[in-house]
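# Predicted model, plus sequence, below.
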Amino acid sequence: SSIITSEFATTKWRGAMMAAVFAMQGIGQLVAALVMMFLTLGFKSSLEQAADTKSCTGDCQIAVDKMWRTLVGFGAVPACIALYYRLTIPETPRYTFDVARDVEQADEDVKAYINGKSEGNTDEVTRAQNLQSAKTNLEVPKASWRDFFQHYSKWKNASLLLGTAGSWFCLDVAFYGLSLNNGTILKVIGYSTKDATNVYEFLHNTAVGNIIIVLAGAVPGYWVSVATIDTLGRKTIQLGGFIILTILFI
């Protein structure tokens, strides 16, 4: 979880650790393409029997059915591992204090983390008393739509929201828009699916082409950002990314 990472990380390495969390997207894209390529190679003889996807019946159809199920299954493995650790990892002291209102546990957790332990031990009686007191004295009123409009009616707050959401929107349009050009890029580098003579070549070209694209852009781009985000700064890297995307689109 990026939130847990940001709350646990020191200010010195917070940027790198947050970027590393998102850099796993590139690793995931690469692994998915590699698994697809190996599956295609494994079912090569069955896939070569069909000239195109419309005529993919019999052994070819069974092979494709096994391939997509295996691919989805491989994708579920890291997700299940991540889910296990997300459910078992202790909450950050910030969450325990601000959200759960468990002041006693938060204080003990801070002391534990400083000493290299995963979670602090508290006196349950004292903890229960403090929790009851916190519910009475530290209860925060629930937010309403009126509070929302009142808060963002001020330009200072509205500009912050628009700037954050707007920059993300522009980035996503450019970032995901590039995938629309994948067919053109694959054709230029010699991995066009239009020239495929059978289903095997179609899937093989798609997998290898995706590997090349991911290795040429996503993986190095993510990890260069991880290495430089705390030195160049967030704004510099984002502005540089916008400039590069603008050049690519032109």
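The structure has been received and is ready for your questions.

# CA only for contacts and neighbour counts going forward, please
Fine.

# L203 contacts L41, doesn't it?
No - L203 is beyond contact range of L41, at 9.5 Å (criterion: C-alpha atoms under 8 Å).

# These two: which is more packed in?
The neighbour comparison of L203 against L41 (other C-alpha atoms under 10 Å) goes to L203, with 21 against 14.

# elements contacting the helix or strand where that one lies?
Here L203 sits within helix 199-213, counting by DSSP states H and E. With contacts taken as 3 or more C-alpha pairs under 8 Å, 6 or more residues apart in numbering; DSSP states H and E, helix 199-213 sits against helix 14-42, helix 44-47.

# buried residues in that helix?
199-213 (16 or more other C-alpha atoms under 10 Å).

# repeat for stretch 76-89
Taking 16+ other C-alpha under 10 Å as the criterion, stretch 76-89 shows none as buried.

# Then stretch 217-236?
So for stretch 217-236, counting by 16+ other C-alpha under 10 Å, buried means 218-219, 222-223, 225-226, 229-230.

# do stretch 101-115 as well
101-111.

# Comparison target, given below:
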Amino acid sequence: MSSNLGAPDRPNPFEHLDRLKLTWTHIKIWYLSGAGFFTDAYDLFVIGAVLTVLSAYAVPGFEELHGPNAAYWSGLLGSAALWATIAGQLLFGFLGDRLGRKYLYGVEAAILTFGALLSAVAPNLLWLIAARVFLGFGIGGDYPISATIMSEYSNVRDRGKLVALVFANQGLGILASVGVALASIALLPPELAWRVMLGVGAIPAATVIYLRRRIPETPRFALLVKGDVEEARKAAKLFGADIQTPARVEGLSLRQFLSDNWKVLLGTTVPWFLMDIALYGTGVYSGAVVASIMGPASDIFKQIFYQSVPFLVGFPGYFVAAFLLDKLGRKPIQGLGFAAMAAIYLAVSTIIVAAGKSVELLAPAAATLALYSLSYFFINFGPNTTTFVLPAEVYPTRYRTTGHGISAAAGKLGAAISTLFFPTLLATIGVSHLLQLLALVSLLGIPFTVFMLPEPKLASLEIVSGEHKYIRAY
């Protein structure tokens, strides 16, 4: 990468940081960022198992989940955290660019901790819904801040890998939710099992609150937004690096940012919105989709195990993506993921249509489940990872957490809509037609990926975002 961003008065003050090899400090920041995402995913996906328990057993205080409006209340509980996540993403994204990344880091982890504890002690459904709303606000705050901190500290060669590995903790969190759910159901009475599932989410978040509060401001924000050369150099020294040339950004107003980036905003928001429609609808209500393929399970333990199979198959996708992002690029991986999702949804819907209620008439149930589960591999290998990585790279420093927050909020809007209406659609149009709709949703993500986004592979953040045009030396 050139030491110059295009003109003599447009230096690259972060050349030393960009050229670094991977260091232990990178790994430390990855851990602090990733622990939050582990918790985010655990909290968002464990609610599926909690719904299964509360719907299967007559737990006092949760009678609404067994009444004539059970689908409505199930959708409301399943989506409660997601609606609040949207608000958290927007607010923390905005504040992250106004107050700084460091100022907010750790606040969201504290909210996650208390939200999980409040959920675990809920005496009734309305309390639990309210606690999930509070929890969701913290989940939302974690998205733009963690992604941006990891991106702004990363070297160019490993940036895609590092940001993707932060997000890969989502997979670990989902697996943990499966493991805790199965263990709780096997070892505890149902009226206690669901509380343990929810309460465990407080543990990983609580472990990083203090360390997150101690992390220094990123060199990019310190220099280009705050104009504090010494703070930027202090942060760079953590990596054994230095700020090459003191510089500042001139003329990048909000109006100019929107004028320069409206296509990019569409490119980061629409694919995330579409992807989360597929991911969260089929994820939170995995039990209903899998039951339509495998038939009803003989007991609740088997039911939760079967509905966990897609998550297990999808898990390696996070790490395959992390390994290939800096080699193949973000856009090819995202486009391939959307195309594979569409193909698999159509194939499974065809099997179910042709076979009627008995899937085995056309294909063995286990084979059909395996095919359906592959959609999770390509979601995680493709847009689930890339829609998180791209917004942390394609926006200028002054608006990076805002851009990521808007993009993530668009995703969670899709997730909330899908989670809210999925039970009703499943009951009215059936799983086959629902999968056909998801195939169409997946295909729509491809043109926005191809035509609206730059490719950040092996390029500095300043070049990718166009910020280099506004950088001037002191």
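Happy to help now that I have it. All figures in this text were calculated on a predicted structure; none of them were measured in a lab.

# what's the angle from the helix holding L203 of structure 1 to helix 14-42?
Orientation of helix 199-213 of structure 1 against helix 14-42 (axes from the mean of the first three to the mean of the last three C-alpha atoms, to 10 degrees) gives an angle of 160 degrees.

# With adjacent residues omitted, what lies nearest to L76 of structure 2?
Leaving out its chain neighbours, the residue that sits closest to L76 of structure 2 by C-alpha to C-alpha, 6 or more residues apart in numbering is L420, at 6.0 Å.

# Distance-wise, check the one you found relative to I277 of structure 2.
To I277 of structure 2, L420 of structure 2 is 11 Å away according to C-alpha to C-alpha, to the nearest Å.

# Repeat that for D228 of structure 2.
Distance, D228 of structure 2 to I277 of structure 2, by C-alpha to C-alpha: 42 Å.

# for F45 of structure 2, same thing?
In this view, F45 of structure 2 and I277 of structure 2 are 14 Å apart by C-alpha to C-alpha.

# Could you do A80 of structure 2 as well?
Look at A80 of structure 2 and I277 of structure 2: by C-alpha to C-alpha, they are 15 Å apart.

# In structure 1, what residue corresponds to S308 of structure 2?
Under the alignment (TM-score structural alignment), S308 of structure 2 maps onto I211 of structure 1.

# list the contacts for its match?
30, 33-34 (C-alpha atoms under 8 Å, 6 or more residues apart in numbering).

# Over in structure 2, see which of the residues you listed survive.
Using both residues aligned by TM-score structural alignment, their matches' C-alpha atoms under 8 Å, structure 2 keeps these contacts from the contacts of I211 of structure 1: A33.

# Closest one of the contacts of I211 of structure 1 to R86 of structure 1?
L30 (23.4 Å; C-alpha to C-alpha).

# Need the counterpart of that closest one in structure 2.
Mapped onto structure 2 by TM-score structural alignment, L30 of structure 1 lines up with L175.

# next one: M17 of structure 1
Per TM-score structural alignment, M17 of structure 1 is aligned with L162.

# Kindly report the same for D102 of structure 1.
Match for D102 of structure 1 (TM-score structural alignment): D228.

# Skipping its backbone neighbours, what lies nearest that match in space?
Spatial nearest neighbour of D228 of structure 2, chain neighbours left out: A222 (5.4 Å); criterion: C-alpha to C-alpha, 6+ apart.

# Provide a list of residues in contact with Q25 of structure 1.
For Q25 of structure 1, no contacting residues are found, by C-alpha under 8 Å, 6+ apart.

# how close does it get to A19 of structure 1?
Note on Q25 of structure 1: its distance to A19 of structure 1, by C-alpha to C-alpha, is 10 Å.
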